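In: let me see the structure of the following:
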Amino acid sequence: MAQEIEIEFKNLLTETEYHTLYTQLEFATIEQVKQTNHYFETDDYKLRDKGAALRIRQKADTWTLTLKEPHPDGLLETHSTLSKETAMLWLENQLSAPSEINRQLEQLGISAADLRYIGALTTKRQEREYNHTLVVLDHSFYCGQSDYELELEARSKQHGEQVFEDILNTFHISKRATDNKIKRFFQAKLKSE
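Out: Here you go, the predicted structure:
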């Protein structure tokens, strides 16, 4: 098990803004990686109501279960690597959460037995180091739609905010309130039902 505090900044982009950053920040030479987030929730959306999220990220041949919870400095992420076989059982709603994830879920008042698979979001991602941060360009596909996003991960909130603002200002990109991927996925899923 691993835990970390994630400090990140996000901004949805237009297709034109995405291509501008792709060119100007020299992403052309960086390999694009495909990853799929498989999301889980209770029937009455207990995770969402607590500001938490649970996903399995499939990236190449790795399957990582991650529980994200609110934290004063960002998000507390609890990770556990799964075998492909275990991940496939999760996708068939035969969930057996590792003890560290179960512990965190219990602290939220949620039983793993109440969780179910609700769908997936696939992202084509490129990332690079930039001014002591990690800059990420994402093109995501879910519920019959797609979007473009700039993410920036930093070790400190102050430094991350400064670099993020500099990028937006330099490339004349409007700052937009941007929900995380799981919230965007849920909004699209609820609209399509």
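In: drop to CA atoms for contacts and neighbour counts, all remaining ones
Out: OK.
In: gap between Leu54 and Ile173?
Out: The gap separating Leu54 from Ile173 is 31 Å, by Cα to Cα, to the nearest Å.
In: ok, Lys10 next?
Out: The value you get for Lys10 to Ile173, if Cα to Cα is used, is 12 Å.
In: does Ile101 touch Thr78 like I think?
Out: Yes. Between Ile101 and Thr78 there is a contact at 6.8 Å, judged by Cα atoms under 8 Å.
In: intersection of neighbour lists for those two?
Out: Leu67 (Cα atoms under 8 Å, 6 or more residues apart in numbering).
In: not counting the lengthiest strand in the chain itself, show me its contacts.
Out: For the chain, the strand reaching the highest residue count under DSSP state E is reported as strand 115-130. The contact list for strand 115-130, computed with Cα under 8 Å, 6+ apart, reads 27, 30-43, 90-93, 95, 134-143, 181, 185.
In: selection in PyMOL covering whichever of these are buried, please.
Out: Per 16 or more other Cα atoms under 10 Å, the buried members of the contacts of strand 115-130 correspond to this PyMOL selection:
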select buried, resi 27+34+35+36+37+38+39+40+41+42+90+91+93+95+134+135+136+137+138+139+140+141+142+143+181+185
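In: let's compare: structure for the following, please.
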Amino acid sequence: MPHLEKEYKNLLTREQYDALKEEFKSIFTKEITQTNQYYDCHQQLENNRSALRIRLIEGQSTGEITLKIPQSDCEVIEITEELPAEQLQWWIEEDIFLLPTSIKLALEEQGIHLSNISPTATLTTHRLEGKLNPGCLLVLDESHYSGQTDYEIEMEVEDLEKGREIFLEILNRHGIEPLKPISKIRRALRASEKN
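Out: So this is what the prediction gives:
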């Protein structure tokens, strides 16, 4: 089922991440560690600014295959299929990828036909999340890939305009320069290409 995600993101220094973690510790209700394995076929997805991943969350019996298709700077359509984590783990280990029908159809609508899907990058994120208000989810991420670590604040919102005000106010209060980061997959890809 396609889902339109509206979000704001900003990279952080370790110090900024620690300050935000402290300030919002009372609202964080969820703490997870998740690993994303990204896939592509001859850079077709990368060239389309899209992403395809398998996500496994530590301690959970199901995982996800997700296709992300950007609609604007702050909006992304996500098509996600849940599958048993054991099955997805086996796919990763055996280098198998079977596209769910919903994702295959969405790709074909974009004019993308993937044949030899292969892994491109792996990224593990330690995530804290909690609601600032009913229409606003605050997320802090610490991500590890190819020997690198980075920090990011994310805010998923229902209303882009109201969300932007809240997001900029948080950044401003902490002296954080608003800079939309390149996506996690692009950061992970660049790092793996350097290695």
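In: for the longest strand of structure 1, buried residues please.
Out: So strand 115-130 of structure 1, judged by 16+ other Cα under 10 Å, has buried residues 115-128.
In: what do you get for stretch 8-18 of structure 2?
Out: Quick answer for stretch 8-18 of structure 2 (16+ other Cα under 10 Å): 8-12, 16-17.
In: now go through the residues you listed and say which are in strands.
Out: 8-12.
In: now, which of those sits nearest Ser72 of structure 2?
Out: Tyr8 (11.4 Å; Cα to Cα).
In: quick one: the helices in structure 1?
Out: 15-24, 46-49, 84-91, 99-107, 157-170, 181-192 (DSSP state H).
In: and the closest residue in space to Leu82 of structure 1 that isn't next to it in sequence, what does it touch?
Out: Distance criterion Cα to Cα, 6 or more residues apart in numbering; nearest residue to Leu82 of structure 1, sequence neighbours excluded, is Trp63 at 5.4 Å. By Cα under 8 Å, 6+ apart, the contact set of Trp63 of structure 1 is 56-57, 81-84, 87.
In: picking up where we left off before, redo the helices of structure 1 as CSV? Include distance to Ile5 of structure 1.
Out: Conversion of those to CSV gives the following (distance: least, Cα to Cα, whole Å):
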stretch, distance to Ile5 of structure 1
helix 15-24, 27
helix 46-49, 18
helix 84-91, 24
helix 99-107, 15
helix 157-170, 11
helix 181-192, 17
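In: out of these, flag the one nearest Asp147 of structure 1.
Out: helix 15-24 (8.2 Å).
In: from the middle of its chain, how far away would the closest one be?
Out: Centroid separation between helix 15-24 of structure 1 and its chain, computed with Cα atoms, centre = their mean, to the nearest Å, is 21 Å.
In: please apply the same query to stretch 177-188 of structure 1.
Out: Worked out by Cα atoms, centre = their mean, stretch 177-188 of structure 1 lies 10 Å from the chain centre.
In: now do stretch 74-81 of structure 1
Out: For stretch 74-81 of structure 1, the distance to the chain centre is 11 Å (Cα atoms, centre = their mean).
In: in structure 1, which residue range corresponds to stretch 98-107 of structure 2?
Out: Under TM-score structural alignment, stretch 98-107 of structure 2 corresponds to residues 96-105 of structure 1.
In: cool, stretch 156-166 of structure 2 as well?
Out: Going by TM-score structural alignment: stretch 156-166 of structure 2 matches residues 153-163.
In: same check, this time on stretch 120-128 of structure 2
Out: Under TM-score structural alignment, the match for stretch 120-128 of structure 2 is residues 118-126.
In: now that stretch on structure 2. Mean distance?
Out: By mean Cα distance after the TM-score superposition for structure 1, the fitted stretch 118-126 of structure 1 averages 1.0 Å away from its aligned residues in structure 2.
In: for Glu154 of structure 2, see how far away the residue located most distally from the centre of structure 2 is.
Out: Distance from the C-alpha centroid of structure 2, by Cα atoms, centre = their mean, peaks at Arg173 (25.1 Å). Separation of Arg173 of structure 2 from Glu154 of structure 2 (Cα to Cα) stands at 16 Å.
In: Leu54 and Ile173 of structure 1: which is more packed in?
Out: Leu54 (24 against 18; other Cα atoms under 10 Å).
In: burial measure for Thr81 of structure 1, as a count.
Out: 17.
In: what's near enough to touch it?
Out: Per Cα under 8 Å, 6+ apart, neighbours of Thr81 of structure 1: 1, 62-65.
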